[in-house]
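>>> Okay, predicted coordinates and the sequence, questions at the end:
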Amino acid sequence: MLHLYIIRHGETEWNTEKRMQGRLDSDLTEKGKNDALLLGERLKDTVFERIISSPSKRTIDTALHVCEKRQIPIETDERLMEIALGEWQGKTEEEIKALFPAQYDLYWNYPSMYENQEGESFMDVMDRVASFLKELVDTTPVGNVLVITHGVVLKTLYLLCRNAPIDRLWDPPFMYGTSLTIVKLHNGKKELMLEGCMAHCW
């Protein structure tokens, strides 16, 4: 069977400003770097077959801090990138709420109805996450794989594991920076073994 150890990137400067990142990027804060180092210590005795990250700088930087003592190369896969948000990217939540009030309401309260002409829907993200998982099981059917990705990607993964509709996207747990989720993939089933855990920091 295959176990995925999936982490959200560490806290970034834009996270602290409540600024939407999407496909844009900002640097990890000192807290983000330190939390990633603490997670690396927590996982030091776990053997990984592969390490796969979103190509975004914030995820790769997180991977480097978590895996600083490992000799495994860090692969990248675009299917792990954060949701594309078009004009929202780089704006604060308050700016987005003022400029796109109806769309902003759908994003948070009715995710299945949210659309972004210059970006992606949540279903678009879930489809590429499902594609990533299928290919991963085919290429690496057993062992442990470390995956470094983003908040919305993690949320759609939870929906896939629970066979839940898009409108359950924002159900708990909240995805903190460097939170750890473990998923067991076996005989076509996806089972959540650990959800958004921050025990390495708290």
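In hand now; what should we look at? Numbers count the residues shown, from 1 in each chain.
>>> hey, let's count contacts and neighbours off CA atoms from now on
Will do.
>>> Now do the contacts for the closest residue to residue 76 other than its chain neighbours.
Distances taken as Cα to Cα, 6 or more residues apart in numbering place residue 53 nearest to residue 76, at 4.7 Å, with adjacent residues excluded. With contact taken as Cα atoms under 8 Å, 6 or more residues apart in numbering, residue 53 is in contact with 59-60, 63, 74-77, 80, 147-149.
>>> And here is the other one:
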Amino acid sequence: MSVTLYFLRHGETQSSQSGSFCGMLDLDLTPEGHQMAADFAAAYREQTWEAVYGSPLRRARDTAQPLCDALGLTVARRDGLMEIAYGAWEGMTQEDVNRQFHDDYVRWLADPGWNAPNGGERGVDVARRADAVLDEILRTHHAGNVLVVSHKATIRIMLCSLLGIDFGRYRDRIDAPVASLAVVEMTDRGPLLRRLADRAHLRDALRARAGT
């Protein structure tokens, strides 16, 4: 039996609704975001879990908590699973960043793997810290299902790392809408992507909500 990694992005926040940059800002879930977390727990509480790992940021903690409460599990919080730091761009819309930091924004759009937001992190920096957590998980758990609750950019970067996709293309190749699930099975031939951007666990009204 192999390890299967379930990557769950946190539920909706005001930032995911507005499309503003939110990396290290410690935002709450919206009421709908809390319902997304409850829907995930209801859908997956019957599954056997070896462990739950998560970002310490509140929106990730609160997304993981309903499942952990249902199963009596404790989240192993890891700083390496936090969202990418957007530096001076935190809380700003893309339009405002483009206006105030145009040249840097254009460079970042072209290759966010090796160009950082002003005062923030490059994709490769996130990959190093997140990969350290993945290495820990795979050393610790040799079979079964492991849930990893994290953030949009960080999940996309981890998936690029596992699947051999250039970090500079993480924004162009991988989708991760709010409360979505990606599933990667660690097979004898390497990581196998089983599901991507899966929101089937959400009720119809939540699945239909827009957001980045």
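Here it is on my side, so go on. Quick caveat: nothing in here was measured; it's all calculated off a predicted structure.
>>> Next, the TM-score between them, please.
These two chains, once laid on top of each other, score a TM-score of 0.92 by TM-score structural alignment, normalised by the length of structure 1; 202 aligned residues with a Cα RMSD of 1.7 Å.
>>> just to revisit the earlier point, just the buried subset of the contacts of residue 53 of structure 1, please.
Buried by 16 or more other Cα atoms under 10 Å: 59-60, 63, 74, 76, 80, 147-149, out of the contacts of residue 53 of structure 1.
>>> Which of the helices or strands spans the aligned residue in structure 1 for residue 59 of structure 2?
With the correspondence set by TM-score structural alignment, residue 59 of structure 2 lines up against residue 58 in structure 1. According to DSSP states H and E, residue 58 of structure 1 maps onto helix 57-66.
>>> could you say what helices and strands that helix packs with?
helix 30-42, strand 50-53, strand 143-149 (3 or more Cα pairs under 8 Å, 6 or more residues apart in numbering; DSSP states H and E).
>>> and if we set it to 10 Å?
Applying 3 or more Cα pairs under 10 Å, 6 or more residues apart in numbering; DSSP states H and E, one finds that helix 57-66 of structure 1 contacts strand 2-8, helix 30-42, strand 50-53, strand 74-76, strand 143-149.
>>> can you tell which of those is closest to residue 196 of structure 1?
For residue 196 of structure 1, the closest of those is strand 2-8, at 8.1 Å, according to Cα to Cα.
>>> quick check: angle from the closest one to strand 143-149?
On the basis of axes from the mean of the first three to the mean of the last three Cα atoms, to 10 degrees, strand 2-8 of structure 1 is oriented at 20 degrees to strand 143-149.
>>> other SSEs contacting the helix or strand just after strand 2-8 of structure 1?
Downstream of strand 2-8 of structure 1, the next assigned helix or strand under DSSP H and E is helix 13-16. Helices and strands touching helix 13-16 of structure 1, by 3+ Cα pairs under 10 Å, 6+ apart, are helix 30-42.
>>> The helix it packs on: average distance to aligned residues in structure 2?
By mean Cα distance after the TM-score superposition for structure 1, the fitted helix 30-42 of structure 1 averages 1.3 Å away from its aligned residues in structure 2.
>>> Quick check: buried residues in that helix?
32-40.
>>> Just list what the biggest strand by length in structure 1 packs against, helices and strands only.
Among all segments of structure 1 classified by DSSP state E, the strand with the greatest residue count is strand 189-197. The contact analysis (3+ Cα pairs under 10 Å, 6+ apart) places strand 189-197 of structure 1 against strand 2-8, helix 151-162, strand 180-186.
>>> what does that strand contact?
2-8, 133, 154, 157-158, 160-163, 172-185 (Cα atoms under 10 Å, 6 or more residues apart in numbering).
>>> how about it: buried residues?
For strand 189-197 of structure 1, using 16+ other Cα under 10 Å, the buried residues are 190-192, 195-197.
>>> Tally up the residues packed near residue 135 of structure 1, please.
11 (other Cα atoms under 10 Å).
>>> got the contact list for it?
Contact analysis of residue 135 of structure 1 by Cα under 10 Å, 6+ apart lists residue 141.
>>> repeat that with 6 Å
By Cα atoms under 6 Å, 6 or more residues apart in numbering, the contact set of residue 135 of structure 1 is empty.
>>> and it, that's in a helix?
Yes: judged by DSSP: H, G, I helix; E, B strand; the rest coil, residue 135 of structure 1 forms part of a helix.
>>> Can you report how many residues lie near the closest residue to residue 199 of structure 2 other than its chain neighbours?
Here the nearest residue to residue 199 of structure 2 in space, its sequence neighbours aside, is residue 180; by Cα to Cα, 6+ apart that works out to 4.9 Å. Using other Cα under 10 Å, residue 180 of structure 2 is surrounded by 24 other residues.
>>> Quick check, residue 180 of structure 2 in contact with residue 202.
No: using Cα atoms under 6 Å, residue 180 of structure 2 is not in contact with residue 202, being 8.8 Å away.
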